[in-house]
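S.K.: Predicted coordinates and the sequence they were generated for:
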Amino acid sequence: MSVRQVTLHQLHIFTVLARHLSMSKAATELYQTPPALSLQIKRLSENLGISLYEQIGKKLFLTAAGELVAQAGTEIEERLERLLEELAAQQNLEQGQLRVCITSTAEYFAPRLLGAFCGQHPGVEAHLEIVNRVTLLQRLQRNEDDLYIMGQVPEDIDGVAHAFLDNPIVVVAAAAHPLVEQSDIPLRRLAAEPFILREAGSGTRLTAENFLAEHGIQLHARMTLSSNEAVKQLVAGGLGLGILPRHTLAAEAAAGDLCILDVEGFPILRKWHAVHRRGKHLSAISQRFLEFLLQSQPSE
């Protein structure tokens, strides 16, 4: 075993492979060919004197040693990033990388907040990922980003959640819908209406369904979609009611295409949360952005 011959480049390549568990996907991310990537990892394995992964059929699995090397590589890269930020801070500079991952529903406000933060800290190199809730939770589990912005936080999540912004959930209808003129609409009335809903697993849908289940109400899903924009368009077209975060409706409400219904128990009052892995050492830039979010005011 010759640890001295192990390079940071080899460790970085292996952490990427460990994340994807696919030689072709890792090669694509690293702008390399699979054979070139395989050669680098072979050299790393030879330098360490132990097998790091095994191929069974078309699937790649890390060995126990591979798991340890991948974890160590990730920790080394994170520590180097913190070192650069700490050195920059000593020189009164504000430099470093900030990796933020948000759910697709948060794209109506989170990019503006990130943009405002970067405007105040021009030396920050920000990376923003916009994904669905399932993918966000997977990225959180793999600790791929610094901070994650989501609505409903799972109780069993291995992370720390900081509430920072109101996230009221409302029922919406086309402007011509007969319920628009009614007030204090009973919850049971919703059971008689078709709904255009987000996909199963969506934070907004989970929040609404849990609330309605507590009152013995089950929604009739006429159509399920993976996009808030698509939901709004179909609701505006009169195909059913929708349940959406209020901050996603500013443009349609102003244009008169959609109306928020006065339904018993709504809006459901929830919060947006900034989440990071439990025990994660936040970089100076990440900590500053978290503090920036906690000072944010609701924006409709």
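M.R.: Nice, I can see it.
S.K.: switch to C-alpha atoms for all contacts and neighbour counts from now on
M.R.: Will do.
S.K.: how about the strands in the stretch 51-200 of the chain?
M.R.: Ranges of strands within the stretch 51-200 of the chain are 53-56, 59-62, 96-103, 124-131, 147-150, 159-166, 169-174, 194-198, based on DSSP state E, counting those that start in this stretch.
S.K.: Relative to the whole chain's centre, how far out is whichever helix in the chain runs longest?
M.R.: Longest helix of the chain, by residue count under DSSP state H: helix 64-90. Its chain's C-alpha centre and that of helix 64-90 lie 22 Å apart, by CA atoms, centre = their mean, to the nearest Å.
S.K.: Out of the strands of the stretch 51-200 of the chain, flag the one nearest A253.
M.R.: Judged by CA to CA, the one of these that comes nearest to A253 is strand 169-174, at 9.7 Å.
S.K.: That closest one - contacts with which helices or strands?
M.R.: Packing partners of strand 169-174 (3 or more CA pairs under 8 Å, 6 or more residues apart in numbering; DSSP states H and E): helix 228-236, strand 241-245, strand 258-260.
S.K.: Which SSE is immediately downstream of the last one?
M.R.: Next helix or strand after strand 258-260 toward the C-terminus (DSSP states H and E): strand 271-277.
S.K.: Identify the residues contacting that following strand?
M.R.: For strand 271-277, contacts defined as CA atoms under 8 Å, 6 or more residues apart in numbering pick out 140-141, 143, 146-153, 158-168, 290, 293.
S.K.: sorry, back to before: the longest helix of the chain - contacts with which helices or strands?
M.R.: helix 8-20, strand 96-103, helix 284-294.
S.K.: got the ones you listed as CSV, with distance to P267 and mean neighbour count columns?
M.R.: Shown next, in CSV, are the helices and strands packed on helix 64-90 (distance: least, CA to CA, whole Å; neighbours: other CA atoms under 10 Å):
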stretch, distance to P267, mean neighbour count
helix 8-20, 40, 19
strand 96-103, 20, 21
helix 284-294, 22, 18
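S.K.: let's bring in a second model and compare:
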Amino acid sequence: MLHLTLRQLKVFERVAHHLSYSRAAKALYLSQPAVSMQIKQLEGNIGLPLFEQMGKQIYLTEAGNELYRYSRDILQRLSDLELALDELKGMERGKLNIAVVTTANYFAPHLLAKFCQRYNGVSVSLNVSNRVTILKLLAENAIDLAIMGLPPEDIDIVSESFMENPLVVVAPPNHPLCLEHNIQVKKLAKEIFLVREMGSGTRDAMERFFTEHKININKGMETDTTEAIKQAVQAGMGLAIMSQHTAELELETGRLKILDVQGFPILRHWHIVNRKNKRLSAVAHAFSEFLLKEAAALMRASKRND
């Protein structure tokens, strides 16, 4: 009889997925020696090697490939069982596993707090990552829902918009263009723009806009955080295009100014996204409905009260 534990199976699945003990350990919040020990015990129980090492890289053996295929199926079935049990518990003890792009993190916690106040038995797992990471999580069916600006086209998903997401040009308050109105887009060709990393939805929208206007912009600092861009704009390193939601505090305190540029704001929308045909828990379904029906009004009320 095959003797293995669920813990060993979960650890093996992560190592097989990443083909790395260190990355698996990080994903599981374990030490690398603990991960290695679990794999060693599992191989001892099975009686076959599951990985082979060539240089610094590890690879699945034939037995490893077989176990990886079955482990993914077993763990998915256990996840479905947990979901079915959560549905029987209703909204009192449900779990919500959600990921949001970094720019949405400026408003998502506020909405999650409102939702959890209504359903105080709900527990939330929130992953804040860049767009590329969230697309990977969606592709791997590792999350219930995602909040992002531009839904993917190469993954079979369901997407609904729940709130406007205006992109604006921001500048330090002492910038000469802050005194001008109805600024022609071609004037921006002389400016330096601080940009998000490749793959960012905001950067994609910015580049499409300037391509449509046949303008090559000068790109300065590139970073994967909106916070760094805001700080750099305030320091006078250049201009930036970002979601107005991410700069509300700086705009209200006068540390940043929105430039009155023709064609702006670029009006986009925030979307709630999940894999097509994914069985959503009662909590995930309720949160999706909550965003669609109430998010925009709640954010407007929050802004008035600030």
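M.R.: Perfect, I can see it now. Keep in mind that this is a model prediction, so the values were computed, not measured.
S.K.: Just the TM-score for the two chains, thanks.
M.R.: TM-score for the superposed chains, counting by TM-score structural alignment, normalised by the length of the first structure: 0.88, backed by 292 aligned residues with a CA RMSD of 2.2 Å.
S.K.: rewinding a little: quick check: which of the helices and strands packed on helix 64-90 of the first structure is nearest to R278 of the first structure?
M.R.: Here helix 284-294 is closest among these (CA to CA), at 14.1 Å.
S.K.: Could you point out the residues of the second structure onto which the closest one aligns?
M.R.: Under TM-score structural alignment, helix 284-294 of the first structure corresponds to residues 282-292 of the second structure.
S.K.: Using the aligned residues only, give the average distance of that stretch to the first structure.
M.R.: Compared with the first structure after fitting, stretch 282-292 of the second structure has a mean deviation of 1.2 Å; criterion: mean CA distance after the TM-score superposition for the first structure.
S.K.: Residues touching that stretch, excluding its own?
M.R.: Outside stretch 282-292 of the second structure, the residues touching it (CA under 8 Å, 6+ apart) are 86-87, 90-91, 94-97, 111, 115, 122, 144-145, 160-163, 272.
S.K.: Same question for stretch 198-211 of the first structure.
M.R.: Applying CA under 8 Å, 6+ apart, the external contacts of stretch 198-211 of the first structure come out as 132-134, 150-152, 169, 197, 218-219, 224-228, 231, 243-245, 268.
S.K.: How about stretch 42-61 of the second structure?
M.R.: L2, H3, L4, Q8, A16, L19, S20, E62, A63, G64, N65.
S.K.: in it, what's buried?
M.R.: By neighbour count on 16 or more other CA atoms under 10 Å, the buried set for stretch 42-61 of the second structure is L42, E43, P49, L50, F51, I58, Y59, L60.
S.K.: Apart from its chain neighbours, what residue comes closest to the fifth one?
M.R.: This points to F51 of the second structure. L60 (4.6 Å; CA to CA, 6 or more residues apart in numbering).
S.K.: how about TSV for the strands of the stretch 51-200 of the first structure, with distance to A250 of the first structure added?
M.R.: Shown next, in TSV, are those (distance: least, CA to CA, whole Å):
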stretch	distance to A250 of the first structure
strand 53-56	51
strand 59-62	46
strand 96-103	19
strand 124-131	20
strand 147-150	20
strand 159-166	15
strand 169-174	12
strand 194-198	18
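S.K.: Just tell me which of those ends up closest to E81 of the first structure.
M.R.: strand 96-103 (7.4 Å).
S.K.: Which strands and helices lie in contact with that closest one?
M.R.: Against strand 96-103 of the first structure (3+ CA pairs under 8 Å, 6+ apart) you get helix 64-90, strand 124-131, helix 133-141, strand 147-150, helix 284-294.
S.K.: looking at the ones you listed, which is buried most?
M.R.: Among those, strand 147-150 has the highest mean neighbour count (mean count of other CA atoms under 10 Å), at a mean of 25.
S.K.: The second structure: which residue goes with T204 of the first structure?
M.R.: Mapped onto the second structure by TM-score structural alignment, T204 of the first structure lines up with T202.
S.K.: Tell me, how many residues neighbour its match?
M.R.: Using other CA atoms under 10 Å, T202 of the second structure is surrounded by 23 other residues.
S.K.: list the contacts for the equivalent of Q234 of the second structure over in the first structure?
M.R.: Using TM-score structural alignment, the equivalent of Q234 of the second structure in the first structure is A236. Going by CA under 8 Å, 6+ apart, A236 of the first structure touches A173, A174, A175, D257, L258.
S.K.: Just give the closest residue to A236 of the first structure, not the sequence neighbours.
M.R.: Residue nearest to A236 of the first structure in three dimensions, not counting chain neighbours: A174, with 4.4 Å by CA to CA, 6+ apart.
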